[in-house]
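Asker: dropping the sequence and predicted coords here.
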Amino acid sequence: MARHTTDDIESSAVEALDLEAATPKHGFFVRLYTGTGAFEVIGRRKMWYAISGLIVAACILSIALKGFTFGIDFEGGTKVSMPTAGQNGTVTTQQVEDVFSKTLGKSPESVVLVGSGGSATVQIRSEALNNQQTEQLRDALFDAFKPKGSDGQPSKQAISDSAVSETWGGQITKKALLALGVFLVLAAIYITLRYERYMAVSALTTMVFDLVVTAGVYSIVGFEVTPATVIGLLTILGFSLYDTVIVFDKVEENTHGFEHTTRRTFAEQANLAVNQTFMRSINTSLISVLPIVALMVVAVWLLGVGTLMDLALVQLVGVIVGTYSSIFFATPLLVTLREHTDLVRTHTRRVLNRRKPAASAGDVVAGGAVDLDGATEAEPAEATIGGNPAVGNKPAPGARPVRPSSSRAGRPTGKRSPRGQ
């Protein structure tokens, strides 16, 4: 293989730097959209691990100390609903609580307002009431507030009630846990068959992360856990898995046969994949969030359908958590696991060995690399990190994808550059 002189190296370095300087500097959102941002995700994975660890610790602590607010379907009890619009004015939760306590001689477990405006309803939840107590409460609420029915006239039928026994609640709990377990098993089987073991471990760990954080948010904020919450949880776990698969597919594409090239390390190729899928993950999340927000605004606030709030809340929390974990947790964890293998460690050393001589030969080589036999070639300017040459003893944490305007002109042609030009 022909060897290049120091003049060739310096000339190629100048050409590469000139190409980088000539490349138009795009704004943040343009670089984000085109995948040319070279944002350091993998290179700062220790920071993301620390943030994720704090989030998980706070969620587990809340679950252990505070627990969950289970809905009537899980714990059993009686729920009474009544429109807030009545002949005697708008009903408030405090007024309803006072009537309940005066009628039955005990306080309700909760009195909440669902919806807004004329369609708002007040929901009373208490321990299980017998038929006589339920009828007494309905009579007292009607006498006190005269709630209006669908025809605009006071009607006792506007006050509805439902009861769930503790036995039924226990059965619902077992079925919900069974459904969650079946989903996790099926997801584990798919991931194990679809990807190599390190990707499978990372994806499954990410799913557990999403499950714990979503449950922790419900515990911290005090959202009520209902069967709709479980359904929503299964939905967002599927979304999180889908988002992780998108990133992993790109990682798999970028790292295919990585051991046969020394342009970038495995970590840099993975970071490149994250950059290339940033916008796709953001767009997927936005498209998922918009109907959820519409569901919350229209169904809950305008129509007063409180049961849909449980489904919307868990989906909103899950989409946010799933997007974060697929970018800042799943891929960094994959890189950490792979860097413990001999193949990746050996390849990283080869990449570093190619970069060291290039940096010392001229101190200005842009992404320079030295072939194993000592011949030097300059890497194109697009293999830079945030515009800085990827040289030195430490591998750069990411790599900028090739821009359409960046040709491979920065690579030496093998011709000697004349002096003095």
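Answerer: That came in fine, so what should we check first?
Asker: contacts, neighbours, all on C-alpha from now
Answerer: OK.
Asker: could you tell me the end-to-end distance of stretch 30-47?
Answerer: 26 Å (CA to CA, to the nearest Å).
Asker: within the helices and strands, which one has the residue nearest to F183 when sequence neighbours are not counted?
Answerer: Nearest residue to F183, sequence neighbours excluded (CA to CA, 6 or more residues apart in numbering): L234, at 7.4 Å. Per DSSP states H and E, L234 falls inside helix 227-254.
Asker: now that helix: buried residues?
Answerer: By 16 or more other CA atoms under 10 Å, the buried positions in helix 227-254 come out as 227-248, 250-252, 254.
Asker: where along the stretch 251-400 of the chain do the helices fall?
Answerer: Listed in chain order, the helices of the stretch 251-400 of the chain (DSSP state H, counting those that start in this stretch) span 266-294, 307-325, 331-338, 342-362.
Asker: closest one to M207 among those helices?
Answerer: helix 307-325 (8.3 Å; CA to CA).
Asker: what's the angle between the closest one and helix 331-338?
Answerer: 50 degrees (axes from the mean of the first three to the mean of the last three CA atoms, to 10 degrees).
Asker: and helix 307-325, what does it pack onto?
Answerer: helix 197-221, helix 227-254, helix 266-294 (3 or more CA pairs under 8 Å, 6 or more residues apart in numbering; DSSP states H and E).
Asker: can I get the helices of the stretch 251-400 of the chain in TSV including mean neighbour count and distance to F74?
Answerer: Formatted as TSV, the helices of the stretch 251-400 of the chain follow (neighbours: other CA atoms under 10 Å; distance: least, CA to CA, whole Å):
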stretch	mean neighbour count	distance to F74
helix 266-294	21	24
helix 307-325	22	14
helix 331-338	21	36
helix 342-362	18	49
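Asker: before we move on, the earlier item: between the helix holding L234 and helix 197-221, how many degrees?
Answerer: Going by the same axes, to 10 degrees, helix 227-254 makes 150 degrees with helix 197-221.
Asker: distance from helix 227-254 to the middle of the chain?
Answerer: Helix 227-254 sits 9 Å away from the centroid of its parent chain (CA atoms, centre = their mean, to the nearest Å).
Asker: take a look at this one as well, against the first:
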Amino acid sequence: MKMSKYAFIFSIVLTIAGIITLSAFGLNYGVDFQAGSNVDVKLSKNVTKAEVEPLLDKIHLSDGATVAPGDKRVNIRFTKELNEDQSEQLKSAIQELDKTASFEINTVDTEMAKELGRNAIYSVLISCIGIIIYVSIRFEWRFALAAIVALLHDAFMVVAVFSIFRLEVSLTFIVAVLTIIGYSINDTIVIFDRIRENLRFGKQKTKDDLKAIMNKSVSQMLMRSLYTALTVFIAAFFLFLFGGESIKMFSLAMVIGLLFGAYSSIFIASPLWLVFKSKQKTSAKPAKPSKA
């Protein structure tokens, strides 16, 4: 609890910075959330951006196109939908560099992009509502409120980092955010369960009593939380380093979310519960002295 004030300040500063960045720049949406075409090309050799861009200019497709070379592959994103003729022209142009090139073209129209965006928001909101209901029934509303603040904090931090560094947001990113929410609430619930157990046997007459119970509970589960976060972090980190291009942003979002998830379960969720519980104690009327 001694460190919670600094954690609250740190999280508030990051949240304000994230809100400012999102307001100013928004998110770098992938083709899943905006109309356009995404072309993934597998090659037998490495090519550079300087080799691909002149070919796009030659077939008049360079306007609004983003070229991202990789290891024996190149990804080309267009802000407009490619028709069949343009797709064939693109294939012919790329095959001038490599005749064995294979293509995967994904196209999203405007209505589909809007629908995917709405569904992504609904999925996050519905999952949060379900978590609030479950935790309220299993524990109490103060635990539920603290848990939902912590997991929304984790999800927003990932969104903010992606906005600041202009990383692409696609459907796999939404999957990562939902996974982070599930992981974060799991870690938080483990600590809350230990707090509830210790409340049964510890005195809780004053705020200091509650603080001692919370600190004891977090200390008892601290290494378990850190070990779990570390093992999952290692898996996600190496998936980011060596995984394919299609899951790179998913892995990166997981790495960021896991770090914030472990942090919030210890320094945000539990101290928040203590703040809410302490208000209950201070607002409770003192018992009247019995008459002799």
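Answerer: Okay, I see it. Predicted model only: the values in this text are computed from it and were never measured.
Asker: circling back to that earlier point, nearest to K79 of structure 1, out of the helices of the stretch 251-400 of structure 1?
Answerer: Nearest of those (CA to CA): helix 307-325, 12.5 Å.
Asker: equivalent range in structure 2 for the closest one?
Answerer: Alignment of helix 307-325 of structure 1 against structure 2: residues 246-264, by TM-score structural alignment.
Asker: and what of stretch 354-361 of structure 1?
Answerer: Going by TM-score structural alignment: stretch 354-361 of structure 1 matches no residues.
Asker: check the offset of that stretch from the chain's centre.
Answerer: That offset, for stretch 354-361 of structure 1, works out to 40 Å (CA atoms, centre = their mean).
Asker: again, but for stretch 15-25 of structure 2
Answerer: With CA atoms, centre = their mean, you get 16 Å for stretch 15-25 of structure 2.
Asker: now stretch 197-211 of structure 1
Answerer: Distance, stretch centre to chain centre, for stretch 197-211 of structure 1: 13 Å (CA atoms, centre = their mean).
Asker: how much does that stretch stray from structure 2?
Answerer: Superposing on structure 2 and averaging over aligned pairs (mean CA distance after the TM-score superposition for structure 1), stretch 197-211 of structure 1 comes out at 1.3 Å.
Asker: list the buried residues for that stretch?
Answerer: Result for stretch 197-211 of structure 1 [16+ other CA under 10 Å]: buried residues 198-207, 209-211.
Asker: let's verify N75 of structure 2: helix, strand, or coil?
Answerer: strand (DSSP: H, G, I helix; E, B strand; the rest coil).
Asker: test my guess that it contacts A68.
Answerer: Yes: contact criterion CA atoms under 8 Å: N75 of structure 2 and A68 qualify, at 5.1 Å.
Asker: more neighbours, the two?
Answerer: N75 (18 against 14; other CA atoms under 10 Å).
Asker: now do the same for the more buried one: its match in structure 1.
Answerer: That one, N75 of structure 2, aligns with Q123 by TM-score structural alignment.
Asker: before we move on, the earlier item: map the residue nearest to F183 of structure 1 onto structure 2.
Answerer: In structure 2, L234 of structure 1 lands on L178 (TM-score structural alignment).
Asker: tell me which residue is most central in structure 2.
Answerer: V177 (3.6 Å; CA atoms, centre = their mean).
Asker: and that residue, how close does it get to M254 of structure 2?
Answerer: Distance from V177 of structure 2 to M254 of structure 2, by CA to CA: 8 Å.
Asker: that older thread, the residue nearest to F183 of structure 1 and A158 of structure 1: what is the separation?
Answerer: Taken as CA to CA, the span from L234 of structure 1 to A158 of structure 1 is 34 Å.
Asker: and the aligned partner of T231 of structure 2 in structure 1, what does it touch?
Answerer: The alignment partner of T231 of structure 2 in structure 1, by TM-score structural alignment, is I287. By CA atoms under 8 Å, 6 or more residues apart in numbering, the contact list for I287 of structure 1 is empty.
Asker: what's the mean deviation for stretch 217-224 of structure 2 versus structure 1?
Answerer: Using mean CA distance after the TM-score superposition for structure 1, the mean distance for stretch 217-224 of structure 2 is 1.2 Å.
Asker: distance between that stretch and the chain's centre?
Answerer: The answer for stretch 217-224 of structure 2 is 24 Å, by CA atoms, centre = their mean.
Asker: mind listing what the closest residue to I320 of structure 1 other than its chain neighbours touches?
Answerer: Once flanking residues are discounted, I320 of structure 1 sits nearest to S285: 7.5 Å by CA to CA, 6+ apart. By CA under 8 Å, 6+ apart, the contact set of S285 of structure 1 is 319-320, 323.
Asker: let's see that with 10 Å instead.
Answerer: 239-240, 243, 279, 316, 319-320, 322-323 (CA atoms under 10 Å, 6 or more residues apart in numbering).
Asker: cool, and S219 of structure 2?
Answerer: 191, 213, 266.
Asker: closest to T21 of structure 2 among the residues you listed?
Answerer: For those, the nearest to T21 of structure 2 is I266 (26.6 Å; CA to CA).
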